[in-house]
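A.B. asks: let's see this in three dimensions:
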Amino acid sequence: MARSDTSATRVRALLEHEGHGTYAEEAGIRLKDTPQPLYQLLVLAHLLSARIRAETAVATARALFDAGMRSPRRMRDATWQERVDVLGEGGYRRYDERTSTQLGEEAELVLAEYGGDLRRMRAAADGSVELLRSELQEMPGIGPAGADIFLREVQGIWPELSPYLDERALRGARRAHLPTDPAALAGLVPREDLPLLAAALVRASLRRDTADSSG
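C.D. replies: Next comes the predicted model:
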């Protein structure tokens, strides 16, 4: 079997095993190029970047959105204690107080710098992935990991980012015996499925990390 055929078979197997949708889909975010879902993705990336189980971060994002904190204005206008309470309900107790503060500051920055619309951040980056990654890290609580999460998920609707497969995703590719060149990986799925592939690769990487640490 040719190498490309082998890789395609492995990708299909990976997506069958780990392809439970993107992280945004798990959190109930109907991602499209409009302000509210883009902001919700930012919140999800913030929560996922902490040293906490991905399932907990996703559940906490859902809890925040269910509590009405779906936009930067609603997040900012919620009291610090309201945010703490919802974070705790979602299982985010280790980081609830600090994260409540950061989410409030982050929402205020999104409103002040971008009028609540992260498409303005995209426009300011003018196609530069590195500039966009740097601007994301200006947000309170968003470091390199959080920026990578946001960019992996948003590449399906911001095509100038594709293929965005960071080191975490490429680690999953190595463990799945797939190519570790982003362009080669991207060639194995339709462009619109890149966020799904990235999420599956990350899940594979995280699952292996958990197995290694418990072995």
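A.B. asks: use CA for all of it now, contacts and neighbours both
C.D. replies: Fine.
A.B. asks: host element of residue 74?
C.D. replies: Secondary structure from DSSP states H and E places residue 74 in helix 72-77.
A.B. asks: what does that helix contact?
C.D. replies: 39, 68-69, 103-105, 107-108, 110-111, 116 (CA atoms under 8 Å, 6 or more residues apart in numbering).
A.B. asks: among those residues, which ones are buried?
C.D. replies: Neighbour-count burial (16 or more other CA atoms under 10 Å) applied to the contacts of helix 72-77 gives 39, 69, 103-105, 107-108, 110-111, 116.
A.B. asks: want to throw the residues you listed into JSON lines with secondary structure?
C.D. replies: Below are the buried ones among the contacts of helix 72-77 laid out as JSON lines (DSSP: H, G, I helix; E, B strand; the rest coil):
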{"residue": "39", "secondary structure": "helix"}
{"residue": "69", "secondary structure": "coil"}
{"residue": "103", "secondary structure": "helix"}
{"residue": "104", "secondary structure": "helix"}
{"residue": "105", "secondary structure": "helix"}
{"residue": "107", "secondary structure": "helix"}
{"residue": "108", "secondary structure": "helix"}
{"residue": "110", "secondary structure": "helix"}
{"residue": "111", "secondary structure": "helix"}
{"residue": "116", "secondary structure": "coil"}
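A.B. asks: now the other sequence, so there's something to compare against:
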Amino acid sequence: MARVEELLAEHGTTYAAEAGITLADKPQPLYRLLVLTTLLSTRINAELAVAAAKELPRSPSAMRASTWQERVDALGRAHYVRYDESTSTHLGEAADFVRERYRDDLRRMNDAAGKDPRQLEKLVAEFPRIGRTGAQIFCREAQAVWPWLRPYFDQRALRGADKAGLPGDPRRLARLVSGDDVARLAAALVRVGLAKTGRRR
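C.D. replies: Now for the predicted structure:
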């Protein structure tokens, strides 16, 4: 479908890819996605959140080893300054939480969620600052490496589909692309929808 190919070409970069995260079903990239999700879960420009993700420690152990001020400084280098102090605190708390709950391996959320997307949302929302909106961001991106999540199109993506003249049913949308491109299509639809509303995520 020409419209879908156009959307993927123009807007089909996931936030993880934009942040330089090569997503894989491995502890480090999944943790980096969680950090990016935390950064995107505030009312701040997504470009700043993506830039900040590149500056921060890349594993929960490295995050725990960093000081609060080092994290503030990393956020400052990316101009993520409006919420830098509270975000530094939450990132430290989340690094502790991922050790206590998942032994530093977020793949364990698969079993904890019973491979139920709604349950995964709830588990992700338990991390400091993330909440329901952030959980949906995480799931949209994680479906790239966790096929059981597909198709995951939240309300932001479905609003984008409506504006792009595409079906509003997640399964019909997923049939428009190969399985590996479902996450890219969801990202494209979110970007289209947010561009038209002036919002950022």
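A.B. asks: which part of the second structure matches the helix holding residue 74 of the first structure?
C.D. replies: Taken onto the second structure by TM-score structural alignment, helix 72-77 of the first structure occupies residues 60-65 there.
A.B. asks: over to stretch 89-97 of the first structure?
C.D. replies: Residue span in the second structure matched to stretch 89-97 of the first structure, by TM-score structural alignment: 77-85.
A.B. asks: identify each buried residue in the matching stretch, please.
C.D. replies: 78, 80-81, 84-85.
A.B. asks: so which of these sit within helices?
C.D. replies: Using DSSP state H to define helices, the subset of those located there is 84-85.
A.B. asks: now check the second structure for the residue matching residue 14 of the first structure.
C.D. replies: So, by TM-score structural alignment, residue 14 of the first structure is matched to residue 7.
A.B. asks: what helix or strand is the nearest residue to that match once chain neighbours are set aside on?
C.D. replies: Spatial nearest neighbour of residue 7 of the second structure, chain neighbours left out: residue 188 (6.1 Å); criterion: CA to CA, 6 or more residues apart in numbering. Per DSSP H and E, residue 188 of the second structure falls inside helix 182-197.
A.B. asks: how about residue 157 of the second structure?
C.D. replies: Secondary structure assigned from DSSP H and E places residue 157 of the second structure in helix 155-163.
A.B. asks: pull up the aligned stretch in the first structure for the helix or strand just after that helix.
C.D. replies: With elements assigned by DSSP H and E, the helix or strand that comes after helix 155-163 of the second structure is helix 170-174. Mapping helix 170-174 of the second structure onto the first structure (TM-score structural alignment) gives residues 182-186.
A.B. asks: the matching stretch vs the second structure, mean deviation?
C.D. replies: Compared with the second structure after the fit, stretch 182-186 of the first structure shows a mean deviation of 0.4 Å (mean CA distance after the TM-score superposition for the first structure).
A.B. asks: can you give me the neighbour number for the residue nearest to residue 90 of the second structure when sequence neighbours are not counted?
C.D. replies: The shortest distance from residue 90 of the second structure to any non-neighbouring residue, by CA to CA, 6+ apart, is to residue 128 (5.6 Å). Using other CA atoms under 10 Å, residue 128 of the second structure has 17 neighbouring residues.
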